[in-house]
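**Q** Just need the structure, nothing else, for what follows:
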Amino acid sequence: MRFKRGVAVTAIALTSVLSVVGCAKDSASSNNSSGGQNGAAGCQTVDKPPAASGQASTSEVATDVDASSLKVGLAFDIGGRGDASFNDSAAAGLDEAIAQLGVKKENTKELTATDQESEDSKQTRLRQLAREGHNPVISVGFAYSEATKVIAGEFPNTQFAVVDGFVEGAPENVTFLGFAEHEGSFLVGVIAALESESCTIGFVGGVNVPLIQKFQAGFEQGVKAVAPDATVNSRYITEAGDLTGFTDAPKGQVTAKGLIDQGADVVYHAAGASGKGVFAAAHEAGIKAIGVDSDQYNQPTVAEYKDVIISSMLKRVDVAVFDYIAAVAAGDLANLPQVFDLKVNGIGYSTSGDMLSDETVDWVEAYKQQIINGEITVSDTPTTS
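**A** This is a model prediction of the structure:
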């Protein structure tokens, strides 16, 4: 099996035509259109950024390997395969490894976490996969960090990975797969600012933890980069310690409705399966929504709300899982990216459904290249609580 996952390496040539998009441009250019279709006024955007040139790099992971001898174990976070978000993206990476690297489906096993489970339960799940000979064992979600540290110590000849994992003193057979979520969230913040008519924008986080705060931070910065006077209101479904914020669609709907009642006409969520409720609230109110992790416009479990999903922040867990499996098969984990960011196509945004204008995409691409070039540094810490 031979497959090469690449990133397009292109110089970006963008149009220079300035036009009114969503929030009003400055008064000199908006006499006939002081806002969106509802005529909202008072929120101005900066000048369109200049066309940026540069190159995206690629990871150095060898993806032309034969992984047919691997038995891959995948431990999902709560929600599991079918959450239309984080877990589904991980599942897509395994599916791609089956299709392109020769991993045999019958040699894979998937197990899923339950709400509010103990550390013992996580350890039992990982221990089961390792005892059954699965190698590597991939855990999806930061909640597996401590459990993986323990079980990896029991099975030193098994390779373990944790998506979003972090813990001090982990054994050498543990790889943490981290992402620059704030960079991708900046890009969809640009989209939100350009697509908003009221210039009031909402963010719904699943659980108030540092990982999800990265999404909030980048999103708020992206909105403000384009529309400094825009209002961004952020809310969390649950506080740290209560992970049901990732699996409670009704609470997601209530949380999003609260933001809509405050005037938000674009809402971005980083709430896992609870995002279905965010989409439901947006659909009911007739406003726009932005998904997360997977391309949610194309996810069947939220298909009834696809008419409001204008984009999704793509956290390419599929790329990280695929690259990790390839690296294990090649016996070379050293060349995995330290962080899956915009430079290695580990983060992005979707344009499915043609919901975004060419003008909006041009703006986003300009900002994207500036981040890749190091001209913009995106914060991973919110400036608001």
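
**Q** Please make it C-alpha for all contacts and neighbour counts, starting now.
**A** Noted.

**Q** Do a quick rundown of the strands in the stretch 151-300 of the chain.
**A** With strands called from DSSP state E, counting those that start in this stretch, the stretch 151-300 of the chain shows them at 160-163, 174-177, 200-208, 231-239, 266-270, 288-293.

**Q** possible to save those as CSV with distance to Arg127?
**A** Below are the strands of the stretch 151-300 of the chain laid out as CSV (distance: least, C-alpha to C-alpha, whole Å):
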stretch, distance to Arg127
strand 160-163, 11
strand 174-177, 14
strand 200-208, 27
strand 231-239, 29
strand 266-270, 30
strand 288-293, 28
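
**Q** Among those, show me which one is buried the most.
**A** strand 266-270 (a mean of 30; mean count of other C-alpha atoms under 10 Å).

**Q** So the closest residue to Ile372 other than its chain neighbours: helix, strand or coil?
**A** Distance criterion C-alpha to C-alpha, 6 or more residues apart in numbering; nearest residue to Ile372, sequence neighbours excluded, is Lys343 at 5.7 Å. With DSSP: H, G, I helix; E, B strand; the rest coil as the basis, Lys343 sits in helix.

**Q** State whether Lys343 and Gln370 are indeed in contact, as I suppose.
**A** No - assessed by C-alpha atoms under 8 Å, Lys343 is found out of contact with Gln370, at 11.0 Å.

**Q** hmm, back to that, any idea how far the residue nearest to Ile372 is from Phe215?
**A** 18 Å (C-alpha to C-alpha, to the nearest Å).

**Q** Pick out whichever of those two has more residues nearby.
**A** Phe215 (30 against 21; other C-alpha atoms under 10 Å).

**Q** Give me the neighbour count for the residue lying closest to the more buried one once chain neighbours are set aside.
**A** Closest residue to Phe215 apart from its sequence neighbours, by C-alpha to C-alpha, 6+ apart: His182 at 5.0 Å. Counted with other C-alpha under 10 Å, residues neighbouring His182 total 30.

**Q** Could you check how far His182 is from Leu314?
**A** 11 Å.

**Q** Next: Gly277.
**A** In terms of C-alpha to C-alpha, Gly277 sits 19 Å off from Leu314.

**Q** Helix, strand or coil: sort out Asp380 for me.
**A** Three-state call for Asp380 (three-state DSSP): coil.

**Q** For it, give its distance to Ala180.
**A** From Asp380 to Ala180 the distance is 8 Å (C-alpha to C-alpha).

**Q** Next, the buried residues of stretch 154-168.
**A** 158-166 (16 or more other C-alpha atoms under 10 Å).

**Q** which of those residues sit farthest apart?
**A** Thr158 and Asp164 (19.3 Å; C-alpha to C-alpha).

**Q** my guess is Glu146 meets Val162, correct?
**A** No - counting by C-alpha under 8 Å, Val162 is not a contact partner of Glu146; they are 10.0 Å apart.

**Q** Please generate a structure for the following sequence too, so the two can be compared:
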Amino acid sequence: MKKYLLLLILVLGISTLLAGCGTDTENGAENNQGTEESLVKIGMVTDVGGVNDNSFNQSAWEGLQLLDKDLKGEVKVDFAQSTSDAEYIPNLTQFVKAGWDLTWGIGFLMGDHVKTVAEQNPEAKLAIIDAVVDAPNVASVTFKEHEGSFLVGVVAGLMTKTDKIGFVGGMDIPVIARFDAGFTAGVKAANPDAKIIYNYTGAFDKPDLGKAAAATMYDQGVDIIFHAAGATGDGVFNEAKARKDAGQDVWVIGVDKDQSITFGDDITLTSMMKRVDQAVYRVSKELVDGEFKPGLIQLGLKENGVGLPAENPNIPADVLEKVNEFKQKIINGEIEVPSEK
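**A** Below is the predicted model:
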């Protein structure tokens, strides 16, 4: 009898212990869920270039990562990659329907899709880079790419040795047209005798097309190419590196980020910085602070939204001085850079 009594006490003790563990686990899950719910959640959808495009998608994600670092414990950030335009609306919708506080669409090509999702979900907050979406719940960030491109055009015009300069674009859309127009104006302002050869590849995610375009240009005597082609521009750098390794004096002007960090100073003459990371950080931080403002935000030289990198080891001091003169004239309104040709 004593054995049975002892066994019963032991079983009851274990049951109580297990019940206690179950309660702790359940409470822990609730606590984690509470923490999750208290976070400000910000999602981002890339265009077809992907998050590692060495260009504007990557820059946007870096802006959110920095926000996460600076506001640790206050925000949660994540992204969804799109491999085709058919995935834009589903990717945007998944963040919205999951109750994320802000959903970014990155790139001009997502404009109509962001508008559709915004209209279908008027209570949601969205933001977009490089397009203007006329909706009361969307913040639209655009850049005066033509102003920054004018400056790298001045660099190319003053530094070309062959008087032949190339421009490789992605798709022929308004944002790329601004790059083209500003670059052309800058080259001509610095070197009226220079010839510019243009190639629109039709894609932002095809490095092989960028490489082929660059090869054709370099074969024609071009010695400096400015690309505004997203990940397609990786191919321009690859071709330049092959030529450089073979002893040919050729250069690439990068775009969106300081692309010398990725491709090296030996082939990157400079870059036309488009500070997408800072814009994404700024708008997202405003959301966290309860100050989200739908509408248009436009960033140019005056707002430090575009321009050259802080360090330009390949550009002589006299050329940089000339670039800064043009920059100040643009800021002062003495020069109005065309946004289309």
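
**Q** circling back: out of the strands of the stretch 151-300 of structure 1, nearest to Ala75 of structure 1?
**A** Comparing the strands of the stretch 151-300 of structure 1 by C-alpha to C-alpha, strand 160-163 comes nearest, at 9.4 Å.

**Q** That closest one maps to which residues in structure 2?
**A** Per TM-score structural alignment, the counterpart of strand 160-163 of structure 1 in structure 2 is residues 126-129.

**Q** what about that stretch, how far off from structure 1?
**A** By mean C-alpha distance after the TM-score superposition for structure 1, the fitted stretch 126-129 of structure 2 averages 0.5 Å away from its aligned residues in structure 1.

**Q** Pull the distance from that stretch to the chain's centre.
**A** 12 Å (C-alpha atoms, centre = their mean, to the nearest Å).

**Q** what does Asp258 of structure 2 align to in structure 1?
**A** So, by TM-score structural alignment, Asp258 of structure 2 is matched to Asp295.

**Q** May I have the secondary structure class of the nearest residue to its match once chain neighbours are set aside?
**A** The spatial neighbour of Asp295 of structure 1 that comes closest, neighbours along the chain excluded (C-alpha to C-alpha, 6+ apart), is Ser312 at 5.5 Å. Secondary structure of Ser312 of structure 1, reduced to three states by three-state DSSP: strand.

**Q** Surely Ser312 of structure 1 touches Gln296?
**A** Yes - look at Ser312 of structure 1 against Gln296 with C-alpha under 8 Å: they come within range, at 6.3 Å.

**Q** where's Glu336 of structure 2 relative to Ala214 of structure 2, distance?
**A** With C-alpha to C-alpha as the criterion, Glu336 of structure 2 and Ala214 of structure 2 are 30 Å apart.

**Q** Would you map the helices across the stretch 201-341 of structure 2?
**A** Applying DSSP state H, counting those that start in this stretch to the stretch 201-341 of structure 2 gives helices spanning 207-219, 233-245, 260-263, 276-288, 317-332.

**Q** Show me the one of those helices that comes nearest Thr93 of structure 2.
**A** Across those, closest to Thr93 of structure 2 is helix 276-288 (C-alpha to C-alpha), at 18.4 Å.

**Q** Read off where stretch 253-271 of structure 1 ends up in structure 2.
**A** Under TM-score structural alignment, the match for stretch 253-271 of structure 1 is residues 211-229.

**Q** mind checking how far that stretch is from the chain centre?
**A** Using C-alpha atoms, centre = their mean, the offset of stretch 211-229 of structure 2 from its chain centre is 23 Å.

**Q** And it, end to end?
**A** Terminal residues of stretch 211-229 of structure 2 are spaced 11 Å apart (C-alpha to C-alpha).

**Q** Stretch 30-50 of structure 2 too?
**A** With C-alpha to C-alpha as the measure, stretch 30-50 of structure 2 spans 35 Å from end to end.

**Q** Any idea how far that stretch is from the middle of the chain?
**A** Here the centre of stretch 30-50 of structure 2 is set off from its chain's centre by 19 Å, with C-alpha atoms, centre = their mean.

**Q** what's in contact with it?
**A** With contact meaning C-alpha atoms under 8 Å, 6 or more residues apart in numbering, stretch 30-50 of structure 2 is reached by 57-58, 61, 73-85, 88, 91-92, 95, 100-107, 109-110, 204-205, 230-231, 284, 288.

**Q** Those residues in helices, which ones?
**A** Assignment to helices by DSSP state H places the following of the contacts of stretch 30-50 of structure 2 there: 57-58, 61, 88, 91-92, 95, 284, 288.

**Q** and the two most separated of those?
**A** Going by C-alpha to C-alpha, the pair spanning those furthest: Tyr88 and Val288, at 24.7 Å.

**Q** Comparing those two, which residue is more hemmed in?
**A** Shown here are Tyr88 of structure 2 and Val288; by other C-alpha under 10 Å, Tyr88 has more neighbours (25 against 20).

**Q** Mind telling me what that one corresponds to in structure 1?
**A** Aligned by TM-score structural alignment, Tyr88 of structure 2 pairs with Lys122 of structure 1.

**Q** surely its match meets Ser145?
**A** No - between Lys122 of structure 1 and Ser145 there is no contact, the gap being 9.6 Å when judged by C-alpha under 8 Å.

**Q** what sits against the residue nearest to Thr175 of structure 1 when sequence neighbours are not counted?
**A** In space, and not counting its chain neighbours, Thr175 of structure 1 is closest to Ala161: 4.6 Å by C-alpha to C-alpha, 6+ apart. Taking C-alpha under 8 Å, 6+ apart, we find Ala161 of structure 1 in contact with 136-139, 174-177.

**Q** Quick one: the residues you listed as a markdown table, columns for distance to Leu194 of structure 1 too.
**A** Listed next are the contacts of Ala161 of structure 1 as a markdown table, based on distance: C-alpha to C-alpha, whole Å:
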| residue | distance to Leu194 of structure 1 |
| --- | --- |
| Pro136 | 43 |
| Val137 | 42 |
| Ile138 | 38 |
| Ser139 | 37 |
| Val174 | 42 |
| Thr175 | 38 |
| Phe176 | 35 |
| Leu177 | 32 |
